[in-house]
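Visitor: Provided below for reference: sequence and predicted model.
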Amino acid sequence: MSTTVPPSSSDVIAVQADSPSLDNGHGPIELIPTEEDGLLKQKPVKTRGTGLPAVLSSFRYAIGEAGPLRGTLPMLQINQGDGFDCPGCAWPDPDKERSAFEFCENGAKAVAHESDKRRITRSFFERYSVSEMSRHSDYWLEQQGRLTEPMVLRENATHYQPISWDEAFGMVADQLQGLDSPDEACFYTSGKATNEAAFAFQVFARGLGTNNMPDCSNMCHESSGRAMTRMFGHGKGTVLLEDFKKAELVFVVGQNPGTNHPRQLTALQQAKRAGAKVILVNPLPEAGMMGFMNPQEVGGMLGKSTQLTDEFLQVKINGDIPLFKGILKQLVEWDDAQGGIIDRDFVEQHTIDLDDLLADVRAAEWNDIVRRSGIGRDQITTVAKLVRDRERIIICWCLGVTQHRNGTQNVQEFLNLLLLRGAIGKPGAGACCVRGHSNVQGDRTMGVWEQPKKPLLDRMQEVFQFEPPRHHGFDSHSSAIAMHEGKLKVFVSLGGNFLMAMPDTRYAAEALQNTDLTVRIGTKLNRADLATGRQSLILPCLGRTERDVRVDADGKTECLQLSSTENSMGVVQRTTGRFEPASAELMNETEIICRLAHATLGDRMKVDWLGWANDYDQIRDAVAQVIPGFEDYNIRVRQDGGFYLPNGPRERQFPTPTGKAVFTVNPIPPEEVGPGQFAMTTVRSHDQFNTTIYGLHDRYRGIYNARQVVMMNQADMDELGLTAEQSVDVASLFEGKTRQVRGFKVVPYPIPRQCLAMYFPEANPLIPMGSTDEFSNCPSYKHTIVTVSAANGSQGH
């Protein structure tokens, strides 16, 4: 439980520029530089999303970043059969005919960001010390352009310097070979890594002898995987894209498709046009869900919008369990009175533990349900009627549900609803877990997991003729703690921004600085390159759009390499870059990993690492031997549209111990928000994707030129005597520690009372490292108890 600590406590932890800097020999490092005053502008909140403004924004950004040709030509290759998989989100592509413009604003920005015409060369690192770079924002770091050659930050050095690839590989090998135990190494994976890179990475780590393989799933949908595995025996969603055209009712829970997954809006529009009702469950109104202007249609480009949301349930932060318990309770009350509501045929044939669920919802008190959810009983009854009268139901969800201390139970409660109505394993119905990064689901399929199952390890042992480690390793959260405690000496990051993705930013920075070597494979600078180990390597790689050429056996013939990814709905498809690389020095991330493994492991196991580095077909042949569902991988991945992986629950086959789906009991979380306190959730702006900041505007929310912002209900502002754009300090309260950020600007926003929204990752310093889900260990980015006070001498406008 959280405890209130006065902000004047000696245990206050701050990360603003006026707080003590971090320095492990490379100079003082700032974690969140203070924004300039006077830049924030607020406009009315939008009630419609996408359309012509999104198209213009996409092209302005693309041309500004990459120039007229490089900024626009790659867009015609995004998500095309002979092109590349969008490096943005994991929303699936149509199986058959695809539009020539099969991308969204966020995808266009991701591609333009990668196609940046600017270059970071050695002269940049000569000019800027690590300390000087840290005084600039994360947006500034990203805007410096593409990395072009390997760089090293040596012990006690203030500047990065060039290093050859061979010397860099040797440096990593020496560090890994010199460890007292393989478990002093850690291998982190971003969800943008391809299947081939992820598979090689996990074989490398296990060949070294460790299962320390944290990945970004640990910080986002780990709760989803745990919930679905427990209840369905399978940790992936069950719907297909075509199911939206057949659905009668669609829930969108804890999700902002208009910003984070804009192509999902098209699927929701198709559902609406086929007669479905759509219910939005979210603490904040989201423009795309209110009115969708489809940019693929003339009407949408001219401003005509489809109202997607039929019912907006504006829950309090962490009000999901009481809300869905209320819907379930109403359904059970009707079933008790007249029968016919619970799908008895499905439940009796395919599920267990219904009686436990029924006892739980019958015992729930309506007063608690209404008070904790923030939704009136009349509106809950209205939604329950929609559920009662429809059989084909889809529930979509994202991080607003999963990133809580009870995130796994949040997911389980609305999966109970699907099971109760038999809305699983049939057309137009099921669970739609909306993943973030383009291959975050594929990484896990490829074996990137700190808790590997015995069948995977047995197959690896047989195929590669080595003894893989059997004990569990560290996930992302426990890796940070282990580094902080000095248990990890080498940290290798395959993409991503581990520092800014983690909660408790100062703690995470201290953890990274406590290692001997940090290595990051990436395309651009980020703050994780500044809060480093005693030594640090930046290994620049090709982007998705860029041509990756291999040399055939004759030593002369060159041909394009292809890689592959898996989307949210379990489709594996090829991705092939065709544009000129940003630098002749760049390697594909897969080749970098294989060469690192060759330098470190040599012939310790039956893997031809250099063969893998030159020909990814060899990696896919190995995947086909190890991972179920990938038989004939090299043949099927070259088919138009790729191929679907097996999904038992989609066929009403549940690989649980009993062979049946399992109902669960999920208690309403205890009340944690006391008088004078707020529940704070983090959100992404319209100009970002995960930790990557494309710009400083949140167009749909009407917030421009600033990210150090607190969105608050006007009545709460009035009660605290705060005015718009006033500077405030925000403190989180957890287990005797007060974490604080200073000088953020408060803005009025339509959010429930005693609730706040702040941007990720700027608000991450407030999120305690110890506040995680008990089942998934996912940090509680979406629910932190905070207080807000006027900054000294501040006044509003």
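Guide: It's in.

Visitor: CA only for contacts and neighbour counts going forward, please
Guide: Will do.

Visitor: Buried residues in whichever helix in the chain runs longest, which are they?
Guide: Using DSSP state H, we find that the single longest helix of the chain is helix 320-338. Residues of helix 320-338 classed as buried by neighbour count (16 or more other C-alpha atoms under 10 Å): 320-332, 334.

Visitor: Redo those as a markdown table? Include distance to residue 621.
Guide: As requested, the buried residues of helix 320-338 are exported to a markdown table (distance: C-alpha to C-alpha, whole Å):
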| residue | distance to residue 621 |
| --- | --- |
| 320 | 44 |
| 321 | 44 |
| 322 | 48 |
| 323 | 48 |
| 324 | 45 |
| 325 | 47 |
| 326 | 50 |
| 327 | 48 |
| 328 | 47 |
| 329 | 51 |
| 330 | 52 |
| 331 | 50 |
| 332 | 51 |
| 334 | 55 |
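
Visitor: Return the member of the residues you listed nearest to residue 671.
Guide: residue 322 (11.6 Å; C-alpha to C-alpha).

Visitor: contacting residues for that closest one?
Guide: 368, 369, 370, 372, 373, 668 (C-alpha atoms under 8 Å, 6 or more residues apart in numbering).

Visitor: run the last query once more with 10 Å
Guide: Counting by C-alpha atoms under 10 Å, 6 or more residues apart in numbering, residue 322 touches 315, 328, 361, 364-366, 368-375, 410, 413, 666-669.

Visitor: Next up, a structure to set beside the first:
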Amino acid sequence: MENKFNRKVNHRGPTEFRDLEFKDPITHAAGKLAIKETLKHTFKEMGVVDSMRGLFTINQQDGFDCPSCAWPDPEKPSKIGEYCENGAKALADEATHSHIDAEFFKKYSIEELSELTDFQLNKFGRLVEPLVLREGKIHYEAISWQDAFDLIAKELHSLDSPNEAVFYTSGRSSNEAAFLYGMFVRAYGTNNMPDCSNMCHESSGVALTETLGIGKGSTKLEDFYDAEVIIIAGQNPGTNHPRMLTALEKCKENGGYIIAINPLEETGLVNFKNPKNLKGLVGSGEDIADLHLAVNINQDIPLVKLILKRLAEKDALDETVFDHQFLSEYTQGYSELITDLKSFNEDELLSMTGVSDEKINQAVEILAKKSKIIVCWAMGLTQHKNSVETIREYVNLLLLKGAIGKPNAGTCPVRGHSNVQGDRSVGIMHFVDEEFNERIRKYMGFEPPNEKGIDVVESMEAMHTGKARVFIALGGNFLMAASDTDYTAEALNNCQMTVQISTKLNRSHLVTGKTALILPTFGRSEKDEKNGNARFLTMESSMGRIRQSKGIFKPASSNIMSEPEIIGNLGHTFFKGNHPVAWQAMGEDYELIRQKIDLVAKGFEKTSEQSKGFGYYLPNNTRHRDFSMLPNGKAQISLNKLPDHKLQQDELMLMTIRSHDQFNTTIYGMDDRYRGVYNERRVIFMNQSDMAQRNLKKFEIVNLTSTYDGKKRTAYKFKVLPYKIPPGNVAAYFPETNPLVPYNHFAERSNTPISKSVKIRIEKEKSRTSGQDNEL
């Protein structure tokens, strides 16, 4: 695509195929093979000595927080190693000994680099000096830090309104960096703070706030060990949160049941070979899921309604299935729900789910007799048009069973990036919280804006229409993470300036505004010192615990800067040292930031002291059955509509998924061994009946199309793979399929893109003889 600046940049990346191998899926997760892969990746990127130092320090109480997922650390971490294969890959990725600087960009233009895959771009190594792509140029060149800050400040001052700037945040940021960033954005005069949670768990936050009064989960890690039932819905822990498998293993050993609800049967929930014990290394491992409900994509609401309907019938006979004392004391809406459930036809609900009647009855029998129930979920529930209502339906199940606010029970939205929840807790939010603003006035000394800002979807539209002209990203890969890749690329190209605070090269550095800057920053594992004094940062886990993180490795370069320092220097430069906030001093002394966090952010207290070792939990009203902030002071049982996708006869329902060699948009390798796919990502998993109906053969090359609001979108060149997935459902990897996800279709009330339920058609490649499309 040639953009308005005459730069010919491939914003999607190449579509050439590699030598695809397709084998039977592996029957167990982790085990000796995971150890082998861990050592292979870390040794190659970091060398043997640094690998062993890093692996024995990651997630330890005096070490650094894993740069991968947000799964919490146990109170007593294993000294053998408190990490998983993907965490080790993330460590190797950021602590790699490969580096790139201005000389590299003299050799390669952004046009040339854009023809490489995302995997190849990431493999070049760490960015080690600030860079600028000037107007009309196709090569980045070196720039001094101060010149970079001056350039950004000048551009921000030139805007007609602060609302013409967008400030994005990735979950990799620390609490200190995110807080200072949020304060700078507000001091500048806008609430335009989209963040990665807008694209993942925003639906969870909305649903949980509406029903339970807080947008976070209610469980702690230790609750898993003695839970009677754990429901894992729309989540693949074996690939996305592998350390979770240890908690599930303990639950199984203590007699708990695991119910998996997902269109795909994922290896991590079939069998887990824990590499920390003998059974995992040489034995048969632990079978995890007792029951797998292969629900059709986005049909969780009819599934849960059918389960609740049958539980209600049992309860009507002896009133021992539901916790009526809890319902009476702590909830409202019970009688309305029971009446509503009676209005649904069981056969219609069953047909929508695609699950057998026998398996649903098995789930009902398990749930009827148990009350210590945890429901876990991830993107498989949050990225649909009706995601908020889907999550609320699962909350209904927990409320009816009294499984909220007691040990070994509750809600567990499993967050992706390791501090995405912390970012929100310290103030990264596009909406206005008046109590938060009042504390800013009192303790920061400036007047924050009171106008709602824009989220990710709204930011894309604002940049695309020219309403926003500057885009600054604190981490992340916005282009590849957002929906509707073509539209997002055009939006970024419309900007006057784009700024990326980054550790590694990605496609968002190549698809830019008129002027672009790359500001290289520290990784989690790097030693952060100033004037010979060691500094530490803090993170919040998926379960609300604040802990310190201290790196151990020498930084990749003497010419990179920590995130708080980058923000502090930008604030100092922009305000020319004339502002109530001591930006530069706070950027250098993180203790000054934490003192302000304790005063301004809700629930933080004595963070520098309490975040040592095990750390401390932020307040959580749900754990104490305090629903005073909700109507009538009660948890809210809700009535939720059935999904209605109006699929055409020739359409299939696509869900986007990760491979095992991937974390978010970062591609560590080209294999997905758990699903049996090697050396290729451009594949589509299909039920064989759907293949036969369309006369498709294994490895046949097809294009995928979606049509919304009369606009046809196409993802080119995918190879068909026969797979165990319910008829009418297909799956493919993101970000390769993001071009199919329309930017203007998203979850109601949370604006999360519909990446897990996209209506698509399959088209064969154009005939070489006729040149005509064969649409199937």
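Guide: Arrived safely, thanks for sending. In this text, all values refer to a predicted model and were calculated from it rather than measured experimentally.

Visitor: Only the buried subset of the contacts of residue 322 of structure 1, as a PyMOL command please.
Guide: Those of the contacts of residue 322 of structure 1 that count as buried under 16+ other C-alpha under 10 Å are selected in PyMOL with:
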select buried, resi 315+328+361+364+366+369+370+372+373+374+375+410+413+666+667+668+669
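
Visitor: Just the ones of the contacts of residue 322 of structure 1 in helices?
Guide: Filtering those for helices - DSSP H - leaves 328, 361, 366, 368, 369, 370, 371, 372, 373, 410, 413.

Visitor: Give the aligned equivalent of the first one in structure 2.
Guide: Same thing as residue 328 of structure 1. In structure 2, the residue paired with residue 328 of structure 1 is residue 308, using TM-score structural alignment.

Visitor: just the second one next, same as before
Guide: In the superposition onto structure 2, residue 361 of structure 1 corresponds to residue 341 when matched by TM-score structural alignment.

Visitor: Correct me if wrong: that match contacts residue 642.
Guide: No. Judged on C-alpha atoms under 10 Å, residue 341 of structure 2 makes no contact with residue 642 at a distance of 11.5 Å.

Visitor: Without its sequence neighbours, what residue ends up closest to the alignment partner in structure 1 of residue 388 of structure 2?
Guide: The alignment partner of residue 388 of structure 2 in structure 1, by TM-score structural alignment, is residue 408. Leaving out its chain neighbours, the residue that sits closest to residue 408 of structure 1 by C-alpha to C-alpha, 6 or more residues apart in numbering is residue 223, at 4.4 Å.

Visitor: contacting residues for that neighbour?
Guide: Neighbouring residues of residue 223 of structure 1 by C-alpha under 10 Å, 6+ apart: 217, 229, 235, 399, 401-412, 773-779.

Visitor: Kindly report the same for residue 277 of structure 2.
Guide: Contacts of residue 277 of structure 2 (C-alpha under 10 Å, 6+ apart): 31, 283, 285.

Visitor: Over in structure 1, tell me which residue corresponds to it.
Guide: Using TM-score structural alignment, residue 277 of structure 2 sits opposite residue 297 in structure 1.

Visitor: same check, this time on residue 419 of structure 2
Guide: Per TM-score structural alignment, residue 419 of structure 2 is aligned with residue 439.

Visitor: do you know how far that match is from residue 335 of structure 1?
Guide: 42 Å (C-alpha to C-alpha, to the nearest Å).

Visitor: Residue 26 of structure 1 now?
Guide: For residue 26 of structure 1 relative to residue 335 of structure 1 (C-alpha to C-alpha), the value is 67 Å.

Visitor: next one: residue 252 of structure 1
Guide: 25 Å.

Visitor: Aligned counterpart of residue 61 of structure 2 in structure 1, please.
Guide: By TM-score structural alignment, residue 61 of structure 2 lines up with residue 81.

Visitor: Same check on residue 479 of structure 2?
Guide: Checking with TM-score structural alignment, residue 479 of structure 2 has residue 499 as its match.

Visitor: What of residue 610 of structure 2?
Guide: By TM-score structural alignment, residue 610 of structure 2 lines up with residue 636.

Visitor: on that earlier part again, show me the contacts for the closest residue to the match of residue 361 of structure 1 other than its chain neighbours.
Guide: With C-alpha to C-alpha, 6+ apart as the criterion, residue 341 of structure 2 has its nearest non-adjacent residue at 5.8 Å, and that residue is residue 309. Neighbouring residues of residue 309 of structure 2 by C-alpha under 10 Å, 6+ apart: 303, 315, 337, 338, 340, 341, 342, 343, 344, 345, 346, 364.

Visitor: Kindly indicate which of those lies nearest residue 451 of structure 2.
Guide: residue 337 (36.8 Å).

Visitor: can you pull the buried residues of the helix or strand hosting residue 327 of structure 2?
Guide: Counting by DSSP states H and E, the element that carries residue 327 of structure 2 is helix 324-330. In terms of neighbour count (16+ other C-alpha under 10 Å), helix 324-330 of structure 2 has its buried residues at 324, 326, 327, 330.

Visitor: What residues in structure 1 pair up with the lengthiest strand in structure 2?
Guide: When structure 2 is parsed with DSSP state E, its longest strand is strand 711-722. The alignment of strand 711-722 of structure 2 onto structure 1 (TM-score structural alignment) covers residues 737-748.

Visitor: quick one: that stretch to structure 2 mean distance?
Guide: For stretch 737-748 of structure 1, the mean deviation from structure 2 after alignment is 0.9 Å (mean C-alpha distance after the TM-score superposition for structure 1).

Visitor: so how far is residue 499 of structure 2 from the aligned partner of residue 154 of structure 1 in structure 2?
Guide: By TM-score structural alignment, residue 154 of structure 1 lines up with residue 134 in structure 2. Here residue 134 of structure 2 is placed at a distance of 12 Å from residue 499 of structure 2 (C-alpha to C-alpha).
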